[in-house]
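1. can you look at this prediction? I've put the sequence above it.
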Amino acid sequence: MVTWAGTRGVMPLAAALSIPLTADNGSALAGRPLVLVLTSSVVVFTLVVQGLTLAAVVNRSGLALEPEHTAQEEDDARDALNHAALEHVDHLATLEVMPATAVDRVRRGLTARLDHTAETPDGTTADAAYRQLRREVIAVQSTELHRLYDEHRISDTTRRRLQHDLDREEAALGIG
């Protein structure tokens, strides 16, 4: 006797297909075609219904979040982290336990991260303008690096190492 372990796609269909074509006496097994049709229908119906309703169920459950929501949540969290770090740096500055130049350098970096959403006069964000300017500066540095190499002022090893650093910096800027 065949036991059906579940209603997932292949098991019921495999069980239905394993029903013999003929009975012990050699006659065609009555009802086999009906079992095959019903089993196939149940499998297809189950897959189609689940496939068409899965997205709606996931969206309604709150398990899936829109990419924009996730990006905004990440930006908000980064801002909170930077604010907390800035407060800590300001606290260290009042205690005068760190050199003022180090405190100022870290404060400038944190402030720049917090200003990433400020708009420039042309309507782009300060972050986008920064990335564009940084890419231009990297291009100038790369050109200078090649000039130094062409004039035999640096070795190929040095050129490759510095070019690798510039490439990593540019890749860290991301797309945009």
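-> Received it, and whenever you're ready, just let me know what you need.
2. CA atoms for contacts and neighbours, from now on please.
-> Noted.
3. any idea which element residue 166 lies in?
-> Here residue 166 is covered by helix 156-172, with elements defined by DSSP states H and E.
4. included below, for side-by-side comparison, is a second structure:
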Amino acid sequence: MVRRSGIALEPDHTEREEAAARLKLAHAGLRRLDELSELEAVPEVVLDRLHRALQARLEHARDRLGDESPGESSDHVHRQLRRDLILKESAELQRLYDDRGISDTTRRRLQRSLDLEEARPGDA
């Protein structure tokens, strides 16, 4: 009874349990996307975007299940790389604006999008 309630479970156990459940949820979502794709009821671009998001969740869950040793996880590397890419994109955006390739309105809109991307927690 105590085990089912979750009261006496070790944090490591609950993390693995959660990751395994997330893995199953992502697989269920991917199966549903396959069904929708076969029905051709949803635009392909929408299916692709949702598929990529579910794949990212799947990878994250797999990483959590497989990472038994401390150290840099692929999740940490992903965040670092994503931050680096956003910095490069911001620099290119500023260059485009400085070279008068885009208007201030476009620069602000795109910079806001990059800022939101950077602030967003890791894909899940």
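-> That came through, no problem. From a predicted model like this one, the values you see are computed outputs, not experimental measurements.
5. picking up where we left off before, would you check the span in the second structure matched by the helix holding residue 166 of the first structure?
-> Mapped onto the second structure using TM-score structural alignment, helix 156-172 of the first structure covers residues 104-120.
6. show me where the first structure has its helices.
-> 10-17, 32-61, 67-95, 100-114, 126-150, 156-172 (DSSP state H).
7. tell me the most buried of these?
-> Scoring the helices of the first structure by mean neighbour count under mean count of other CA atoms under 10 Å gives helix 10-17 as the most buried, with a mean of 16.
8. what packs against that helix?
-> Contacts defined by 3 or more CA pairs under 8 Å, 6 or more residues apart in numbering; DSSP states H and E place helix 10-17 of the first structure against helix 32-61.
9. next, the angle helix 10-17 makes with the helix it packs on.
-> Computed by axes from the mean of the first three to the mean of the last three CA atoms, to 10 degrees, the angle separating helix 32-61 of the first structure from helix 10-17 equals 170 degrees.
10. how far does helix 32-61 of the first structure sit from the chain's center?
-> From the chain centre to the centre of helix 32-61 of the first structure is a distance of 31 Å (CA atoms, centre = their mean, to the nearest Å).
11. how far away is the residue in the second structure that residue 87 of the first structure lines up against from residue 16 of the second structure?
-> Residue pairing (TM-score structural alignment): residue 87 of the first structure is matched to residue 31 of the second structure. Going from residue 31 of the second structure to residue 16 of the second structure by CA to CA, to the nearest Å gives 23 Å.
12. what do you get for residue 98 of the second structure?
-> Residue 98 of the second structure is 49 Å from residue 16 of the second structure, by CA to CA.
13. and if you look at residue 4 of the second structure?
-> Residue 4 of the second structure sits 15 Å away from residue 16 of the second structure, going by CA to CA.
14. please apply the same query to residue 33 of the second structure.
-> Using CA to CA, residue 33 of the second structure is found at 26 Å from residue 16 of the second structure.
15. again with residue 105 of the second structure
-> Remark: distance between residue 105 of the second structure and residue 16 of the second structure (CA to CA) = 46 Å.
16. same check on residue 2 of the second structure?
-> 18 Å.
17. same question, residue 88 of the second structure
-> 35 Å.
18. ok, now residue 63 of the second structure?
-> Distance check for residue 63 of the second structure against residue 16 of the second structure: by CA to CA, it reads 10 Å.
19. now for these two: what residues contact both?
-> Common neighbours of residue 63 of the second structure and residue 16, counting by CA atoms under 8 Å, 6 or more residues apart in numbering, are absent.
20. contacts only, for the closest residue to residue 104 of the second structure other than its chain neighbours.
-> Closest residue to residue 104 of the second structure apart from its sequence neighbours, by CA to CA, 6 or more residues apart in numbering: residue 97 at 7.0 Å. Applying CA under 8 Å, 6+ apart to residue 97 of the second structure gives the contacts 103, 104, 107.
21. any idea how far residue 115 of the second structure is from the last one?
-> When you say that, I think you mean residue 107 of the second structure. From residue 107 of the second structure over to residue 115 of the second structure the distance is 12 Å, taken as CA to CA.
22. out of the contacts of residue 97 of the second structure, which one sits closest to residue 121 of the second structure?
-> Closest approach to residue 121 of the second structure among the contacts of residue 97 of the second structure (CA to CA): residue 107, at 23.4 Å.
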